[in-house]
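Chemist: One predicted model, sequence on top.
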Amino acid sequence: MSEASQQRLEPGPAIPVHEPSQRLEGPEAAGPAPASGRFRPRRAFWRRRAVRAAAVITVLALCGLVILALVRDQTGTDGFLVGLGLGVLPVPLLMAAFRWLDGVDPAPWRNLLFSFAWGAFAAALVAIIANTFATQWIATATADPAGAQSLGATVIAPVVEESTKAAAVLLLFLFRRREFTGLVDGVVFAGFTATGFAFTENILYLGSAFGEDRSMGSAGLASVTAATFFVRVVLSPFAHPLFTVLTGIGFGLAAMAPRRRRIRRFVLPLLGLALAMGTHALWNGSSSLFGPYGFYAVYGLFMVPVFGLVTWLAIWSRQRGLRTVAAELLAYAEAGWLPSAAPQALSSMRARTVARDFAHRTFGPQAARAVVEYEASATTLAFLRHRARRGTAGPDFAGRERELLDRLWARGGTAGPALTFAARATGRVRVPPPYIDYDGFNPYRQY
């Protein structure tokens, strides 16, 4: 990597790297073992991980049962099934897109499933109750049901829905801080939350449209169901994810801010949430604010450009993450912890795939799993070191760095040759020697 590329990554102050000869092996790597019979204070019952996980699952499951009953009550059984079958169609595509975006340093599935479940169950339940109550209260107070519906869609719904969806991102930001490290994480968590919310909302809208068609005897392409499906699933499946991603960007930028910048860490999420509410309000009120063609004007002149800008920002952040991996791992390669070609190989998703395939083809599935674990640990180490340069790594940086280095060292015998082969095969680097020997293994030999 050129010096100019490294300078663009803002490396900051130098962080020393221990030599491999200084590494700890065996029990010493984790510190002295506790003495036999040592007193261990009991953790409070509610602080146990299993208890907290069970509580979260129980709450989300109850919310799911309640929202299921409410939606089924409004749409009927047939409408619910039709809405479910049609509403689920965009979900795999959106989840795959956000998972691809998160491919450099993938978040644990438990966080993604929590985000989706929160959006589909908890956020949807709060939104449907709050929106209905507020709209009915305004209609009663003003004696203007039509105006109450318009105000509810333009003002109340964006505030309530974006706030409830943002709660999932906030919880992950507070309680999964180690796994919430940058802009891409904010985008992915917000995207999964909004995908879940849109899924439940689509069931409600499509099921209600099906019931309306049945009552009027409509069918085919001229039906309300077909029109609703086209607008919500075909034309704008990205609408809810786009709104909430703006909130996720605010949290992601806050996660990247140094710990001493407390005002920035507080203001950026609020700014992102305000932008999400404003964009949502403009989308909902496009027809009432700008006439019958307002929806198409807002869609073409505002939503599509914003969607393109956010998509570009997310992909740029993903590529920047790959460049960060190459720049930060270079110091460890020079110290002897990694093969010299590993930083460049790990900064390419294609090279990572080639390394896994090579290990699987040559040594079997267990070796391929070792390469996957090596790639994950190396990426985590690179981002940890990058955060340390920016002053956001936390006081446990040294211990976490040592743990990750030991993981890399333990898997280096298998992953090193595979990454070296991948770097050479993909043209990431040119390896000068005719062959490189790792414990008697020649990575250039055809096995």
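Modeler: Cool, got the structure.
Chemist: can we go C-alpha only for contacts and neighbour counts from here?
Modeler: Noted.
Chemist: List the buried residues in stretch 205-216.
Modeler: Under the neighbour-count criterion of 16 or more other Cα atoms under 10 Å, stretch 205-216 has 205-213 buried.
Chemist: Can you name the residues in contact with that stretch?
Modeler: Contacts of stretch 205-216 with the rest of the structure, by Cα atoms under 8 Å, 6 or more residues apart in numbering, involve 74-76, 78-84, 86-87, 219, 223-225, 228-229.
Chemist: Next one for the comparison:
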Amino acid sequence: MAIDPSAILTGRAPGRAPIGVILGIVFASVCLIVILAFDAITGGASFVVGLSLAVLPVAVWLPLVLALDRLEPEPPNALIFAFLWGAGVAALFASILNTLGLSLLTETELTGEEEGWYIVATFGAPVVEELLKGAVLFGMLWWRRQELNGPTDGVIYAAMVGLGFAATENIQYFIDAVEVDQLGYVFVLRAIVSPLLHPLCTAMTGIGVAVAALAGPGKLRRRAPLYGLLGAIALHSLWNGSTKFGIGGLAFAYLVGFAVLIGLIVILARDRRRIVQLIGHYLPLYGPVGIVTHDDLRMLSTLPGRRAARAWARAAGGRPAERAMTDYQQAATELALLHQRAGAQRDLDPHGLEQQRQYLVWVMQQARAAFLARQPRPPAPTWGTTGFGPPTRP
């Protein structure tokens, strides 16, 4: 049976289709279609305006989120599923549950409509929405823990969920704003002032889940996801509740959110350094088998070095060689992370880890043979000024 490198690099057993992810994408897509159809029917012509404006923040922030995922890219189908989960499943069921909560408060005359909205927005919606958005992350922790190799992965998946949720939610907000002639104000508030509210809140759950994925058996694995979820709920509740206190309340909530954003940036920067250190620590073990050289290690340690190597491979052998270089880089990174995961998590299956290690080594061998198959035309560039050079033959 031919071994598919893409299956190995996405953590699947070779020859097995990602049935679970495919079914998840289908289900989430159906939920998204349902909520879009409802908005189209109830919003009329305003739906087109709402949909168009809701897409704009996604077009700006989605490339930036994916740019964080360059050192160890996540499987595209998993990223699509995360986005659709937020846009479809989480948005649909949050809308239903939030509406039911408001109805319970107002129709039983426990509160007035305005006070009911505030209670739901401050105390009900954050719990409902963060639980629904975080559900896919908890699912990954249970069924796809190998995809969570650090805080960066948790943030990436959480941001995809949050962007999807925000896009769908914004459609309804913009439709309502058109009807009361406040579209400009609502667009500024939703798309400019707070476009990262949902990704930022859910990122806290993502970090908690990622910490648990790397931890060995014990309290940290059990508690980290809960702490992350509670942090997401608290931040979301703070933002929604601040609207009652005018500019001062909004400024305080914005300051807290900005501090959380800076904290996330620091965590992501440290995580990138951690991955580079793992590459430098574990991959020299494979020097004797001829799949890693000193030049390779320097190339793998920086994003500019990786880009330069892909450019060299394309000049040498066209797109197939460039694709092989990309596979080599990803397999090398996954191999280093696999070693780290095997050392930290004592409850993992040793046979499964060894099989995955052999698969990754095979991918590196095949990819290296592919991008070294032709001599560079034009000759390989000299990158001495940047410290990077083309991989050498073993």
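Modeler: Sure, I can see it. Note that the structure is predicted; figures quoted are calculated from it, not measured.
Chemist: Superposing both, give me the TM-score.
Modeler: Here the superposed chains carry a TM-score of 0.87, computed using TM-score structural alignment, normalised by the length of the second structure; 373 aligned residues with a Cα RMSD of 2.5 Å.
Chemist: Which ones among the contacts of stretch 205-216 of the first structure lie within strands?
Modeler: Among these, DSSP state E puts none in strands.
Chemist: from the residues you listed, which would you call buried?
Modeler: Using 16+ other Cα under 10 Å, the buried members of these are 75-76, 79-84, 86-87, 223-225, 228-229.
Chemist: Sort out which one of these lies nearest Gln136 of the first structure for me.
Modeler: Thr75 (19.6 Å; Cα to Cα).
Chemist: could you measure that closest one against Phe189 of the first structure, distance?
Modeler: 30 Å (Cα to Cα, to the nearest Å).
Chemist: which residue numbers in the second structure go with stretch 349-357 of the first structure?
Modeler: Stretch 349-357 of the first structure corresponds to residues 303-311 in the second structure, going by TM-score structural alignment.
Chemist: which stretches of the first structure form strands?
Modeler: Going by DSSP E, the first structure shows no strands.
Chemist: Report the central residue of it.
Modeler: Val188 (2.3 Å; Cα atoms, centre = their mean).
Chemist: Give the equivalent position in the second structure for it.
Modeler: Val188 of the first structure maps onto Ile156 in the second structure, by TM-score structural alignment.
Chemist: residue contacts, its match?
Modeler: Taking Cα under 8 Å, 6+ apart, we find Ile156 of the second structure in contact with 65-66, 68-69, 203.
Chemist: Now flag whichever of the residues you listed is closest to Gly150 of the second structure.
Modeler: Relative to Gly150 of the second structure, the closest of the contacts of Ile156 of the second structure is Asp69; by Cα to Cα it sits at 11.6 Å.
Chemist: what's the counterpart of that closest one in the first structure?
Modeler: Aligned by TM-score structural alignment, Asp69 of the second structure pairs with Asp102 of the first structure.
Chemist: Same check on Ser29 of the second structure?
Modeler: Aligned partner of Ser29 of the second structure by TM-score structural alignment: Ala61.
Chemist: Count the neighbours of the nearest residue to that match once chain neighbours are set aside for me.
Modeler: Leaving aside its sequence neighbours, Ala61 of the first structure sits nearest to Phe121 (Cα to Cα, 6 or more residues apart in numbering; 7.8 Å). Close neighbours of Phe121 of the first structure, defined as other Cα atoms under 10 Å, add up to 25.
Chemist: how close does the aligned residue in the first structure for Val266 of the second structure sit to Asp105 of the first structure?
Modeler: Aligned counterpart of Val266 of the second structure in the first structure: Trp312 (TM-score structural alignment). In this view, Trp312 of the first structure and Asp105 of the first structure are 18 Å apart by Cα to Cα.
Chemist: got it, and Ala257 of the first structure?
Modeler: For Ala257 of the first structure, the distance to Asp105 of the first structure - Cα to Cα - is 19 Å.
Chemist: Ok, Ser287 of the first structure next?
Modeler: Distance of Ser287 of the first structure to Asp105 of the first structure, given as Cα to Cα: 41 Å.
Chemist: out of the two, which sits in the busier spot?
Modeler: It is Asp105, of Ser287 of the first structure and Asp105, that has more neighbours when counted by other Cα under 10 Å, with 21 against 16.
Chemist: list the contacts for the more buried one?
Modeler: Counted by Cα under 8 Å, 6+ apart, Asp105 of the first structure has contacts 376, 379-380.
Chemist: now do 10 Å
Modeler: 179, 184-185, 318, 321-322, 325, 375-380, 383 (Cα atoms under 10 Å, 6 or more residues apart in numbering).
Chemist: among those, which are in helices?
Modeler: Using DSSP state H, 184-185, 318, 321-322, 325, 375-380, 383 are the members of the contacts of Asp105 of the first structure that sit in helices.
Chemist: Selecting buried members of those in PyMOL, what would you type?
Modeler: Per 16+ other Cα under 10 Å, the buried members of these correspond to this PyMOL selection:
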select buried, resi 184+185+318+321+322+325+375+376+377+378+379+380+383
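Chemist: Can you tell me which of the ones in helices among the contacts of Asp105 of the first structure comes closest to Tyr293 of the first structure?
Modeler: Distance to Tyr293 of the first structure, by Cα to Cα, is smallest for Val184 among those, at 34.8 Å.
Chemist: among the buried residues of stretch 205-216 of the first structure, which are in helices?
Modeler: Using DSSP H, those in helices are 205-213.
Chemist: Rebuild these as JSON lines, extending it with distance to Asp396 of the first structure.
Modeler: Formatted as JSON lines, those follow (distance: Cα to Cα, whole Å):
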{"residue": "Tyr205", "distance to Asp396 of the first structure": "49"}
{"residue": "Leu206", "distance to Asp396 of the first structure": "50"}
{"residue": "Gly207", "distance to Asp396 of the first structure": "51"}
{"residue": "Ser208", "distance to Asp396 of the first structure": "53"}
{"residue": "Ala209", "distance to Asp396 of the first structure": "54"}
{"residue": "Phe210", "distance to Asp396 of the first structure": "56"}
{"residue": "Gly211", "distance to Asp396 of the first structure": "57"}
{"residue": "Glu212", "distance to Asp396 of the first structure": "59"}
{"residue": "Asp213", "distance to Asp396 of the first structure": "60"}
